[in-house]
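Engineer: Sequence and predicted model, in that order:
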Amino acid sequence: MLTQAMLAGIEYSLEQAIARDPLTARRLGALEGKVILIRGSAPDWQVFVLPGEGKIRLMSQSELEPDCTLAAPSSLLAQLAFSDQRQRLLQDQQVVLSGDSQVLVTLQNILGDLRIDGEAELARWLGPVPAHGIANLLRSGRDWGTQTHQSLNHSLGRYLTEETRQLVGKAEANVAAEELHALQLRLDRLEARLQRLENPPQDTPDA
């Protein structure tokens, strides 16, 4: 569900925030070599999180054995990204945590001190209107009603499925631009050949 282009965009956002916080960059070094697997449901997706000094790598697939696995509904995992009540949310009965949970707790504490404007990052990928709507749902009160919960599931499902194709990473955009440029060159050469065929050069009469 999560494309590598989307993960590259998230990595870039984290990279920019970490670069502004040398202390966080050094603290991440304590988790070098650790692997955290996060699995979401409704819709289904997964991401391998590989922290290290000054960076956090994200991969949709990996042969690495996770040190810790966190599984929960996508709506709850998304709320974790925005809420300041992470400890309470991790105690939700829908959350399944296995392996060395201290790895996840350490990463959570480190990222908790990192200043990331989640709504701004959503807006960069989805646009300001849908980002604001999703953020408002995620920031809603502790006790969600059934309608609110279903609404959030629907919103996340829609943006993670129907609109995934719009979330093109910078690398993919550069490749697309290069392909368009190459195509334009081929079309220009073809047009020049057609013009020569339609207007062959006239023989110059002898003086």
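Structural biologist: Yep, that arrived. Numbering: from 1, shown residues only.
Engineer: C-alpha from now on. contacts and neighbour counts both.
Structural biologist: Will do.
Engineer: same for the longest helix seen in the chain, what does it pack against?
Structural biologist: Longest helix in the chain, counting residues (DSSP state H): helix 170-198. If you count contacts as 3 or more CA pairs under 8 Å, 6 or more residues apart in numbering; DSSP states H and E, helix 170-198 packs onto helix 4-19.
Engineer: May I see the buried residues of the helix it packs on?
Structural biologist: 4-15, 17-18 (16 or more other CA atoms under 10 Å).
Engineer: Quick one: name whatever helix or strand follows it.
Structural biologist: Counting by DSSP states H and E, the next helix or strand C-terminal to helix 4-19 is helix 22-28.
Engineer: Can you list the helices and strands that that next one packs against?
Structural biologist: Against helix 22-28 (3+ CA pairs under 8 Å, 6+ apart) you get helix 4-19, helix 101-112.
Engineer: Can you add distance to A123 and give the buried residues of helix 4-19 back as a markdown table?
Structural biologist: Formatted as a markdown table, those follow (distance: CA to CA, whole Å):
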| residue | distance to A123 |
| --- | --- |
| Q4 | 19 |
| A5 | 16 |
| M6 | 13 |
| L7 | 15 |
| A8 | 16 |
| G9 | 12 |
| I10 | 12 |
| E11 | 16 |
| Y12 | 14 |
| S13 | 12 |
| L14 | 15 |
| E15 | 17 |
| A17 | 16 |
| I18 | 20 |
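Engineer: Nearest to L104, out of those residues: which one, please.
Structural biologist: Within the buried residues of helix 4-19, proximity to L104 (CA to CA) peaks at L14, which comes in at 16.7 Å.
Engineer: The nearest residue to the closest one once chain neighbours are set aside: how many residues sit nearby?
Structural biologist: Ranked by CA to CA, 6 or more residues apart in numbering and with sequence neighbours excluded, the top spatial neighbour of L14 is I56, at 7.3 Å. Neighbours of I56 under the rule other CA atoms under 10 Å: 19.
Engineer: next up, a second structure to put side by side with the first:
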Amino acid sequence: MPKIIDHDQRRREIVEVAKQLIIEGGFEAATMRSIVAAAGYANGALKRYFPSKDSIIAATFQSVLAEMNERSGEQRPEPEDAEAALRHYVEAALPLDQYRIDSARILLALWEHSVANEELAELYREHLRTWRAQLAERIAAARGKGEPPDAPAVTALAGEVIGVSIGANVTCLMFPDGALIPEYRAYVDRLLRHIAD
């Protein structure tokens, strides 16, 4: 009886290998040859799942963004606790543990690559639009002033949080031991005090 191969599982495994190579050696380390070797496949087997490095990179980018979105929805506080919901959502995007520090390393490599790849750039722009909209909803709810999510004060705060989150993800690459985690947690505390004003 022929062996049944789960092709979706194989694609996920290849993406995980690409992520690990990027974490360890940056974007340049994730060549087709190194991915094949690390995944333990024959040379031509990779093309069955991904026709090019760009297709692997696109799948890796989508995987990291999906994981970020999933983490921001995990263990969400009760809807009536708007401040806790905002804290959870903001913290999900900050490098507050090794997993998120590693994810930041992958995203930074992929952001750089997306400058020359319009498909990846649009994928990330869509992620940013969704992130901003969801963040603005949570900020408006936490402020409790009856403002719509597109109110200037709310959108300004959403922009600030996104800017700080991206900056923190870049900066953490220079401190992969997590030395800046207390600073990021203190930022969230200050943000929530400011929002409550």
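Structural biologist: Done, it's in. What you see is a predicted model; the values in this text were computed from it and never measured.
Engineer: TM-score of the superposition?
Structural biologist: Once superposed, the chains reach a TM-score of 0.25 (TM-score structural alignment, normalised by the length of structure 2), with 81 aligned residues with a CA RMSD of 5.1 Å.
Engineer: which helices and strands does the host helix or strand of the residue nearest to L14 of structure 1 pack with?
Structural biologist: Under the criterion of DSSP H and E, I56 of structure 1 resides in strand 55-59. Using 3+ CA pairs under 8 Å, 6+ apart, the elements in contact with strand 55-59 of structure 1 are helix 4-19, strand 45-52.
Engineer: want to throw those into JSON lines with distance to R189 of structure 1?
Structural biologist: Listed next are those as JSON lines, based on distance: least, CA to CA, whole Å:
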{"stretch": "helix 4-19", "distance to R189 of structure 1": "33"}
{"stretch": "strand 45-52", "distance to R189 of structure 1": "45"}
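Engineer: These: which one's closest to L197 of structure 1?
Structural biologist: Closest among these, using CA to CA: helix 4-19, at 44.0 Å.
Engineer: now the angle from that closest one to helix 101-112?
Structural biologist: Taking axes from the mean of the first three to the mean of the last three CA atoms, to 10 degrees, one finds helix 4-19 of structure 1 and helix 101-112 inclined to each other by 70 degrees.
Engineer: who does helix 4-19 of structure 1 touch, helix- and strand-wise?
Structural biologist: helix 22-28, strand 55-59, helix 170-198.
Engineer: Kindly tell me how buried M32 of structure 2 is, as a neighbour count.
Structural biologist: 19.
Engineer: Can you tell me the closest non-neighbouring residue to it?
Structural biologist: Using CA to CA, 6+ apart and skipping the chain neighbours, the partner closest in space to M32 of structure 2 is K53 (6.2 Å).
Engineer: Then A92 of structure 2?
Structural biologist: Leaving out its chain neighbours, the residue that sits closest to A92 of structure 2 by CA to CA, 6+ apart is S72, at 5.0 Å.
Engineer: go on, I18 of structure 1?
Structural biologist: A25 is the one closest to I18 of structure 1 (CA to CA, 6+ apart), at 5.8 Å.
Engineer: so how far is L14 of structure 1 from the one you found?
Structural biologist: Separation of A25 of structure 1 from L14 of structure 1 (CA to CA, to the nearest Å): 11 Å.
Engineer: Tell me how many other residues crowd A192 of structure 1.
Structural biologist: 12.
Engineer: For it, give me its contacts.
Structural biologist: For A192 of structure 1, no contacting residues are found, by CA atoms under 8 Å, 6 or more residues apart in numbering.
Engineer: ok, now L23 of structure 1?
Structural biologist: Residues near L23 of structure 1 by CA under 8 Å, 6+ apart: none.
Engineer: got it, and I14 of structure 2?
Structural biologist: I35, A39, I56.
Engineer: And those, which is closest to I139 of structure 2?
Structural biologist: Among the contacts of I14 of structure 2, and counting by CA to CA, the member closest to I139 of structure 2 is I56, at 35.4 Å.
Engineer: can you tell me which of the contacts of I14 of structure 2 are in helices?
Structural biologist: Using DSSP H, the contacts of I14 of structure 2 in helices are I35, A39, I56.
Engineer: Any figure for the gap between the residue nearest to I18 of structure 1 and M59 of structure 1?
Structural biologist: Taken as CA to CA, the span from A25 of structure 1 to M59 of structure 1 is 20 Å.
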